[in-house]
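> Got a sequence here, can you model it:
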Amino acid sequence: MKLSEVNPELRRAYWFMRTTPASSPALLRLLQRLPLQIPDGRAPAGMTLEKVRFGNAGGVRVYTPAGGGSGAALLWIHGGGFVMGSAAQDDRACFATAQELGVVVVSAEYRLAPEHPFPLPLDDCLDAWDWLQENAAAHGIDPERVAVGGQSAGGGLAAALVQRIHDERGTQPVAQWLFCPMLDDRTAANRELDAVRHILWNNRSNRTGWSAYLGTAGASEVPDHAVPSRRPDLTGLPPAWIGTGDIDLFHDENKAYAERLTADGVPTTFDVVPGGPHAFESLGAEAEVSVAYLGRAHRWLRERLG
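Prediction:
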């Protein structure tokens, strides 16, 4: 895939960032051994960041807007292909969402594969959901006004978490907010996609991530809640917003999931940005096309949260 295929407003953001360390298993293993040190993002005036430790993964980061918020909340899950990242990497985005919508954002830490394969990362996300529900009153949150969202692998975990909450819990999320979500391991098993060389997250990286999480990609059967797109019946899940770029590796699986949600009666918005590579709203956050895209996403979530 050539840089000329990228939206002109986003090309500068991807000039030097064409792929991720996950495309090289040796480099990925090296990076995973290094201590991850991401400085805390600076809180805008009047906002607070609280780090709460519990469970096996490190707990959550809580971003509270000035005045405490409207009583609604978002449980956010970071990306990284199941093998990289931490909640701190999304400080800027979480502060922005909390400030823009006037809601508390709770960002979950989760253990990474392959040392911690499925279901452990999803267990950690469920622990974060349970913590939020149990501590809602202390943070001025109505437990029935909580959405679940995430980006990339975090978007896939968010979709899986929504399914698991549907099956195992009482109070349900009011919405699922999914940015370029990693939903289907069968994409990684399609070797024909290796030749496309998608920008930032290509299919070789995708296979590394899914194989680390599941043990293999594209197996004939997978456990319940492991792969969101493999769930046969999506009836009863909360309204969904799914956003992606049309040159993202995940575009086709995101579109297919949006169509299945709609067919099963779930109100779904599918927002596609022409020339948008993977995670463009993060790497090219200042571009007009990203600002407009995030504006649409925020308006949708604001309506769902009330």
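> hey, let's count contacts and neighbours off CA atoms from now on
Noted.
> these two touch, right, residue 247 and residue 280?
No: look at residue 247 against residue 280 with C-alpha atoms under 8 Å: they stay out of range, at 10.6 Å.
> Residue 121: which element?
helix 120-134 (DSSP states H and E).
> Tell me where this structure has helices.
25-33, 91-101, 120-134, 153-168, 185-189, 203-214, 251-263, 280-283, 288-305 (DSSP state H).
> Throw the ones you listed into a markdown table and include mean neighbour count and distance to residue 225, thanks.
Listed next are the helices of the chain as a markdown table, based on neighbours: other C-alpha atoms under 10 Å; distance: least, C-alpha to C-alpha, whole Å:
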| stretch | mean neighbour count | distance to residue 225 |
| --- | --- | --- |
| helix 25-33 | 12 | 26 |
| helix 91-101 | 20 | 26 |
| helix 120-134 | 20 | 9 |
| helix 153-168 | 23 | 5 |
| helix 185-189 | 22 | 12 |
| helix 203-214 | 24 | 12 |
| helix 251-263 | 18 | 15 |
| helix 280-283 | 20 | 27 |
| helix 288-305 | 16 | 24 |
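> I have a second one here; can you model it like the first so I can compare?
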Amino acid sequence: MTKDHPSPTFTLISPEAEAFAAQAPNRDLSQPLDDLRAMLRKESEQGCMSVVEKTGITLSEQTIAGVPCMVITPPEPRMGRKLVYLFGGGFTLGSPFEDLPISASLAAKTGAVVIAPHYPLAPEHPHPAALDACTAVISSVLAETPGACLCGESAGGNLALAALHQLRETHGPQPKALALLSPFVDVINPGDSGRADRDPFLNQSEIEFFRSCYMPQNADPTHPDISPIYGSFDADFPPVFLTSGTRDHLLSGCVRLDHLLREAGADCTLRIWEGMWHVFEFYPEIPEADASLTEIAGFLNRHFAGA
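Below you'll find the predicted structure:
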């Protein structure tokens, strides 16, 4: 960090982040999805393997509740700590591997074994396939480890919140805490941040594409299984930590969710980072990413300690 932008406060966007945002690539969603997925995977490989080496985590695969999952084990795992992590990508892109910059860092910072489901992607597997898979994994992990926590980014944040609604409705086990990074809580995305459309890494046309892939024809976009912001919240809702940025395309949804949780008497913390974009924590090249992940890990650590 430079003298103009001291690292402890981040009162302004760091020069590293400003330069990184200026070089944001454009995604061509008109190409075949298999080609796009393969390209994104290839582009992420070097960075993800660097994160594995840096954090010292080990990777393995395990089937949980019939769903294949990546298991991310930190070098010094803490007994009884598990974190279910749901990757993002608009329900159509991504995998647990490509989200290692976030999940591996959280594993190392918390000592938790991270369970990341390979949930099925749309449009080959539209709603509710991904939600059913994630809910099954979360329920299984919580049954085995009642003190487990839950985390999701973007579409993974949608699935985490929707799954929690389902568990609460059926009086199933609930996580000790929930961390959501730029969650896609409303597939309609009606807020000001979507209209402003100033996020260098996510735009409204992509939102519309992801929604069309994920939602079955004639589905209700306001159903809590699809847009979990329309679910029920009360004072018994698990503690929530939300992160977003002033340029995040989904910032408005995060603000609305924070308001609903607080109004219901739930424990919610919303952290909005100056100048940051959609799931900026995904980019270890910028100092804000590690700073935010450290805050998220601190939140999770406090709730793991009370398990």
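> sorry, back to before: closest one to residue 50 of the first structure among the helices of the first structure?
Of all those, helix 91-101 sits nearest to residue 50 of the first structure, with 11.4 Å by C-alpha to C-alpha.
> Now which residue in the first structure aligns to residue 119 of the second structure?
Under the alignment (TM-score structural alignment), residue 119 of the second structure pairs with residue 110 of the first structure.
> which residues touch the spatially closest residue to residue 290 of the first structure that is not a sequence neighbour?
Once flanking residues are discounted, residue 290 of the first structure sits nearest to residue 281: 5.1 Å by C-alpha to C-alpha, 6 or more residues apart in numbering. For residue 281 of the first structure, the contacting residues are 290-291, 293-294, by C-alpha atoms under 8 Å, 6 or more residues apart in numbering.
> Next one: residue 281 of the first structure from residue 53 of the first structure, what distance?
29 Å (C-alpha to C-alpha, to the nearest Å).
> Residue 111 of the first structure too?
For residue 111 of the first structure, the distance to residue 53 of the first structure - C-alpha to C-alpha - is 14 Å.
> Between the two, which is the more surrounded one?
Using other C-alpha atoms under 10 Å as the criterion, residue 111 of the first structure and residue 53 rank with residue 111 on top: 23 against 12.
> re earlier: could the helices of the first structure go into a markdown table alongside distance to residue 220 of the first structure?
Shown next, in a markdown table, are those (distance: least, C-alpha to C-alpha, whole Å):
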| stretch | distance to residue 220 of the first structure |
| --- | --- |
| helix 25-33 | 25 |
| helix 91-101 | 37 |
| helix 120-134 | 21 |
| helix 153-168 | 19 |
| helix 185-189 | 10 |
| helix 203-214 | 12 |
| helix 251-263 | 17 |
| helix 280-283 | 32 |
| helix 288-305 | 35 |
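> Which of the ones you listed sits closest to residue 238 of the first structure?
Within these, the stretch nearest residue 238 of the first structure is helix 153-168; the backing value is 7.8 Å (C-alpha to C-alpha).
> Relative to the second structure, which residues correspond to the closest one?
Mapped onto the second structure using TM-score structural alignment, helix 153-168 of the first structure spans residues 155-170.
> Residue in the second structure paired with the residue nearest to residue 290 of the first structure?
Checking TM-score structural alignment: residue 281 of the first structure goes with residue 281.
> Aligned counterpart of residue 78 of the first structure in the second structure, please.
Under TM-score structural alignment, residue 78 of the first structure pairs with residue 87 in the second structure.
> Next one: that match from residue 205 of the second structure, what distance?
Taken as C-alpha to C-alpha, the span from residue 87 of the second structure to residue 205 of the second structure is 21 Å.
> And for residue 295 of the second structure?
Taking C-alpha to C-alpha, one finds residue 295 of the second structure at 31 Å from residue 205 of the second structure.
> Ok, residue 237 of the second structure next?
33 Å.
> Spatially, what comes nearest to residue 64 of the first structure if we skip its sequence neighbours?
Among residues not flanking residue 64 of the first structure along the chain, residue 104 sits closest, at 4.8 Å (C-alpha to C-alpha, 6+ apart).
> Could I get the contacting residues of the one you found?
With contacts defined as C-alpha under 8 Å, 6+ apart, residue 104 of the first structure is in contact with 62-65, 68-69, 71-74, 98, 141.
> Can I get those residues in a markdown table including distance to residue 13 of the first structure?
Listed next are these as a markdown table, based on distance: C-alpha to C-alpha, whole Å:
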| residue | distance to residue 13 of the first structure |
| --- | --- |
| 62 | 29 |
| 63 | 27 |
| 64 | 29 |
| 65 | 29 |
| 68 | 34 |
| 69 | 33 |
| 71 | 36 |
| 72 | 33 |
| 73 | 30 |
| 74 | 27 |
| 98 | 25 |
| 141 | 36 |
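> Restricted to strands, list the residues you listed.
62-64, 73-74 (DSSP state E).
> Check the gap between the residue positioned nearest the centre of the second structure and residue 79 of the second structure for me.
By C-alpha atoms, centre = their mean, the mean C-alpha position of the second structure lies nearest to residue 153, the distance being 1.1 Å. Going from residue 153 of the second structure to residue 79 of the second structure by C-alpha to C-alpha gives 25 Å.
> Run a quick neighbour tally on residue 197 of the first structure.
16.
> what does the one 5 residues further on give?
Residue 202 of the first structure: 25 surrounding residues under other C-alpha under 10 Å.
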